[in-house]
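S.K.: Requesting a structural model of the entry that follows:
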Amino acid sequence: LAGEAEAIEAESFIIDGETITVNEAGLSDFQALQSAVTRRKPSRDLYLVAFDLLHLNGHDLRNMPVEDRRQILQELIPAVGRIQVSKAMPGTGDAVYHLVDRAGLEGMVSKRKDSVYRSGPTMNWRKIKCYAEKEMDIIGVQREAGKPAMVLMADKGRYAGGAFVAFKADKRQRLWDRVQGKVGGPVPIGLKKEKAEWLKPGLVGRVRFLKGEERLRHAKLLDYREE
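M.R.: Purely as a prediction, here's the structure:
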């Protein structure tokens, strides 16, 4: 990526973008990206998706409309290579969101066409995330003083990750009462987590989580029941 950036025909530039790696379906894979950046050997599967241009050859472009900045960016980046310009999708926000959601992607970003670039919170651009809900087995809990409580989930026998518990005090206490009666379950192979309590089978939770990954991300426990 650094080599391709060096080959761009410009004296200086600041590009806004995101490094990704893709799975077999050609979709961005966050978990694979985490693995790629921690390998000892350099990965050949990384791409930089460029979506904005802030400075070029000493000129500040941030007061230009995003459409104009992206047009200059499109002309700056070669048509082929590992640095690629993200393509805007035409249509209404709800129609594009429907396609993104059906594809199982994490979400979409929307920007006003005439907006200038400003750091910090703004209503000129929004990130809309796609979530799913599913029932999974609660196989463990993590409760540490000063940290949010989490339940550890398994989906069809496979560890799926953790989900935050944000219940009100009375409902949370009822959950802990049920958990207490199931403490002492087997530690899943390869999942020896410090300060985790592993549970016997029988407790099921409904979880809301971010789409697009095998493991739970931004997950929240919505409800629970005992089988």
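S.K.: from here on, contacts and neighbour counts on C-alpha atoms
M.R.: Will do.
S.K.: now stretch 121-140, how far from the centre of its chain.
M.R.: What separates the centre of stretch 121-140 from the centre of its chain is 9 Å, taken as Cα atoms, centre = their mean, to the nearest Å.
S.K.: I meant to write stretch 128-142 there.
M.R.: Relative to where its chain is centred, stretch 128-142 has its mean C-alpha point 14 Å off (Cα atoms, centre = their mean).
S.K.: quick one more, to check against the first:
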Amino acid sequence: MRTSAFEPCIPTRATKVPTSHSWLHEIKHDGYRLIVRSDGKRVRLFTRSGFDWSDRYPLITEAALRIGRPRLSWMVRPFCWMLMESQNFDGLHSSRKHNDEVQLYAFDILVTHGDDLRRLPLTMRKTNLARLLARRVDGIFISDFERGEIGPELFRHACLMGLEGLVSKLDDQPYQPGRPPNWVKINNPASSCRG
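M.R.: Model prediction:
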């Protein structure tokens, strides 16, 4: 069944990493993006197309329940660590035999305690997310970021490590659904990334 309260923000493809100090850079992990919604008693996981995948990833659902905050929505990317701790999209996508091992990287928060945070600048949303996850919950990681001029070097190292690439975001922008110019992805040319 398709349903979701939020239209996703989808990164715009770019060929060059922004270098201004106002850009934040995150490793683009290979996998799906989900919106996690919690009412404190129940957690639901939605794909960007609005499909409910709550039953597909039990570790993520259980981890989000342990946070125990009411009326919460955040953006995450599930990932499956496989051999030698490298990411494995095929392990995530093509077989459900690893679904109970899938964990997530949280990279944005949209609602907390019923307060809509989408109009806040990205830096304030990330601060709220860090507060929410200050006590690490097994199965949930915060997506680290770097600021500004280091972007091209970070991208180079992501490519050397065989990762999918980078996502760069303007730090003072609100959450915008669709494909805004303030959220760009730069893919590793050697990666078999899917989006």
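S.K.: Now the TM-score, please.
M.R.: Overlay of the two chains. TM-score (TM-score structural alignment, normalised by the length of structure 2): 0.63; 133 aligned residues with a Cα RMSD of 1.8 Å.
S.K.: and Gly81 of structure 1, what pairs with it in structure 2?
M.R.: When structure 2 is aligned by TM-score structural alignment, Gly81 of structure 1 is paired with Asp138.
S.K.: Specify the local secondary structure of that match.
M.R.: Here Asp138 of structure 2 is recorded as coil under DSSP: H, G, I helix; E, B strand; the rest coil.
S.K.: And the helices in structure 1?
M.R.: 2-6, 30-38, 66-76, 93-102, 169-180 (DSSP state H).
S.K.: Counting neighbours, what do you get for the nearest residue to Ser192 of structure 2 once chain neighbours are set aside?
M.R.: Distance criterion Cα to Cα, 6 or more residues apart in numbering; nearest residue to Ser192 of structure 2, sequence neighbours excluded, is Glu164 at 7.7 Å. Residues near Glu164 of structure 2, counting by other Cα atoms under 10 Å, number 26.
S.K.: Can you tell me what Glu164 of structure 2 aligns to in structure 1?
M.R.: Counting by TM-score structural alignment, Glu164 of structure 2 lines up with Glu106 in structure 1.
S.K.: pretty sure that match contacts Phe209?
M.R.: No. When contacts are counted by Cα atoms under 8 Å, Glu106 of structure 1 is not listed as touching Phe209 (9.9 Å).
S.K.: intersection of neighbour lists for these two?
M.R.: Tyr131 (Cα atoms under 8 Å, 6 or more residues apart in numbering).
S.K.: who's in contact with the aligned residue in structure 1 for His113 of structure 2?
M.R.: In structure 1, the residue matched to His113 of structure 2 (TM-score structural alignment) is Asn57. Residues counted as contacts of Asn57 of structure 1 (Cα under 8 Å, 6+ apart) are 10-13.
S.K.: that older thread, look up the closest residue to the match of Gly81 of structure 1, ignoring the ones flanking it.
M.R.: When the adjacent residues along the chain are set aside, Asp138 of structure 2 lies closest to Ala63, with 6.4 Å between them (Cα to Cα, 6+ apart).
S.K.: any idea how far Gly17 of structure 1 is from the counterpart of Thr127 of structure 2 in structure 1?
M.R.: With the correspondence set by TM-score structural alignment, Thr127 of structure 2 lines up against Gln71 in structure 1. Remark: distance between Gln71 of structure 1 and Gly17 of structure 1 (Cα to Cα, to the nearest Å) = 15 Å.
S.K.: Equivalent analysis for Ser86 of structure 1, please.
M.R.: 9 Å.
S.K.: who touches both of these two?
M.R.: Counting by Cα under 8 Å, 6+ apart, the residues touching both Ser86 of structure 1 and Gly17 are 49-51.
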